[in-house]
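Participant: based on what follows, work out the 3D shape:
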Amino acid sequence: MKVILTRDIPSTGRKGEIKEVADGYAKNFLLPRGWAKPASTAIVAQVQAQRESELRHQQEKKQTIATLIPLVKKHSFTLTVKTGKDGQIFTAVHPEEIEKAVLTFAHTQPGGAIIDEHDIVCAEKPIKELGEKQVRITFGRGADGASFPITILVTGSDEN
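Facilitator: Alright, predicted model coming up:
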């Protein structure tokens, strides 16, 4: 029986794959648990169209990331933290804040709306002092990703 897997199943296949399995395995195990759907010609065509759409989306994202990387490298990001009267910092600049700043910048660029928060990773420790810092980020996922330093300027604002 041909089925479309709705989740990864060890020694059977990955989610979205069309597999030929024994009738008993499909009827007694996969279908009742919702781990697979019978593969009719309409569903097979739908799955193939979805795969092609995902592939086009990935290619578009790859091209967008390639055009955004030089822009992100050149841009200097300014983040403001609260400071006391003596210039002491009350909070640190966390990696999530850096990722959000890069994501916001990416969304302002042409085609940048396709980038999501999972495409930008900053694995640095929180920044606890004012001034200009070099921070390494990874832009993109997997083999399409690029890791490079960006400039972060941490400025203070008096808390009143």
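
Participant: CA atoms for contacts and neighbours, from now on please.
Facilitator: OK.

Participant: where is the longest helix in the protein?
Facilitator: helix 41-74 (DSSP state H).

Participant: by contact count, what packs against the helix or strand just after that helix?
Facilitator: Next along the chain after helix 41-74, taking DSSP states H and E as the criterion, comes strand 76-83. Under the contact criterion of 3 or more C-alpha pairs under 8 Å, 6 or more residues apart in numbering; DSSP states H and E, strand 76-83 touches strand 146-158.

Participant: and this one, so I can compare the two:
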Amino acid sequence: MKILLLKDVEKLGKRGDVIEVKDGYARNYLIPKGFAVQATPSIIKHFQDINKLKEEVKQKKIIKLQAIADKINRLTYKASLKGGKEGYFGSITNEEICEFLKSKDIEIDKKQIELEEPIRTPGVYDVKINLGEGISGVLKVWVVKKEEK
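Facilitator: Okay, the predicted model is just below:
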């Protein structure tokens, strides 16, 4: 019997594969457990159409994420830390960077910002922002000493 796999099945194939199995195995195990359906031309076409739509949606999402990454790559965030003879007070955190990006109409979650620990010293930092689907942007963060008045 020809079947279309709905889920990955060990030693048989991956989701979407059309394979030939014994009738009893298909009727008594694969189909009742929801691992497969009998492969008719209409079901195969329907499954291919669904996969095509999913791929189109994924491609649109990737294009959108790439545009956001390009926008992030062009941005520079200038922040300041209070400092004295003893050192610097405060830090630049994921939340601050997230708020800066929100002000530039870029909505991301603070967990997407790859900052191992808060920035506590002046300097120039490249902060990686993981947008998903293997796409990331790098925000340049300039941290300067806040001028005391």
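
Participant: can you calculate the TM-score here?
Facilitator: Superposed pair, TM-score by TM-score structural alignment, normalised by the length of the second structure: 0.62. Supporting alignment: 135 aligned residues with a C-alpha RMSD of 4.0 Å.

Participant: which residue, other than its chain neighbours, is closest to residue 132 of the second structure?
Facilitator: Nearest residue to residue 132 of the second structure, sequence neighbours excluded (C-alpha to C-alpha, 6 or more residues apart in numbering): residue 65, at 7.8 Å.

Participant: mind checking how far that neighbour is from residue 18 of the second structure?
Facilitator: Per C-alpha to C-alpha, to the nearest Å, residue 65 of the second structure is found 33 Å from residue 18 of the second structure.

Participant: ok so, going back, does the residue nearest to residue 132 of the second structure really touch residue 135, like I thought?
Facilitator: Yes. Assessed by C-alpha atoms under 8 Å, residue 65 of the second structure is found in contact with residue 135 at 6.9 Å.

Participant: quick one: which of the two has more around it?
Facilitator: Neighbour count, other C-alpha atoms under 10 Å: between residue 65 of the second structure and residue 135, residue 65 has more, with 20 against 14.

Participant: so what's the more buried one up against?
Facilitator: By C-alpha atoms under 8 Å, 6 or more residues apart in numbering, the contact set of residue 65 of the second structure is 131-132, 135.

Participant: show me what it aligns to in the first structure.
Facilitator: By TM-score structural alignment, residue 65 of the second structure lines up with residue 65 in the first structure.

Participant: so how far is residue 103 of the first structure from its match?
Facilitator: 12 Å.

Participant: could you give me the buried positions within stretch 132-143 of the first structure?
Facilitator: For stretch 132-143 of the first structure, a neighbour-count test (16 or more other C-alpha atoms under 10 Å) marks 135, 137-140 as buried.

Participant: return the member of the residues you listed nearest to residue 40 of the first structure.
Facilitator: residue 140 (36.0 Å; C-alpha to C-alpha).

Participant: hang on, the closest one packs against residue 146?
Facilitator: Yes. If you go by C-alpha under 8 Å, residue 140 of the first structure and residue 146 touch, sitting 6.4 Å apart.

Participant: so what's residue 75 of the second structure up against?
Facilitator: Counting by C-alpha under 8 Å, 6+ apart, residue 75 of the second structure touches 139-140.

Participant: same thing but 10 Å
Facilitator: Listed by C-alpha atoms under 10 Å, 6 or more residues apart in numbering, the contact partners of residue 75 of the second structure are 101, 104, 138-141.

Participant: which of these also appear as contacts in the first structure?
Facilitator: Contacts conserved in the first structure for the contacts of residue 75 of the second structure, counting by both residues aligned by TM-score structural alignment, their matches' C-alpha atoms under 10 Å: 139-141.

Participant: ok, those vs residue 120 of the second structure, which is closest?
Facilitator: residue 141 (12.1 Å).

Participant: number of nearby residues for the closest one?
Facilitator: When neighbours are defined as other C-alpha under 10 Å, residue 141 of the second structure has 20 of them.

Participant: kindly report the same for residue 7 of the second structure.
Facilitator: With other C-alpha under 10 Å as criterion, residue 7 of the second structure counts 15.

Participant: just list the residues touching it, thanks.
Facilitator: Here residue 7 of the second structure is in contact with 13-17, 30, 34-36 (C-alpha under 10 Å, 6+ apart).

Participant: next: residue 37 of the first structure.
Facilitator: 2-6, 18, 26, 30-31, 43.

Participant: which ones among these map onto strands?
Facilitator: Secondary structure from DSSP state E places 2-5, 18 of these in strands.
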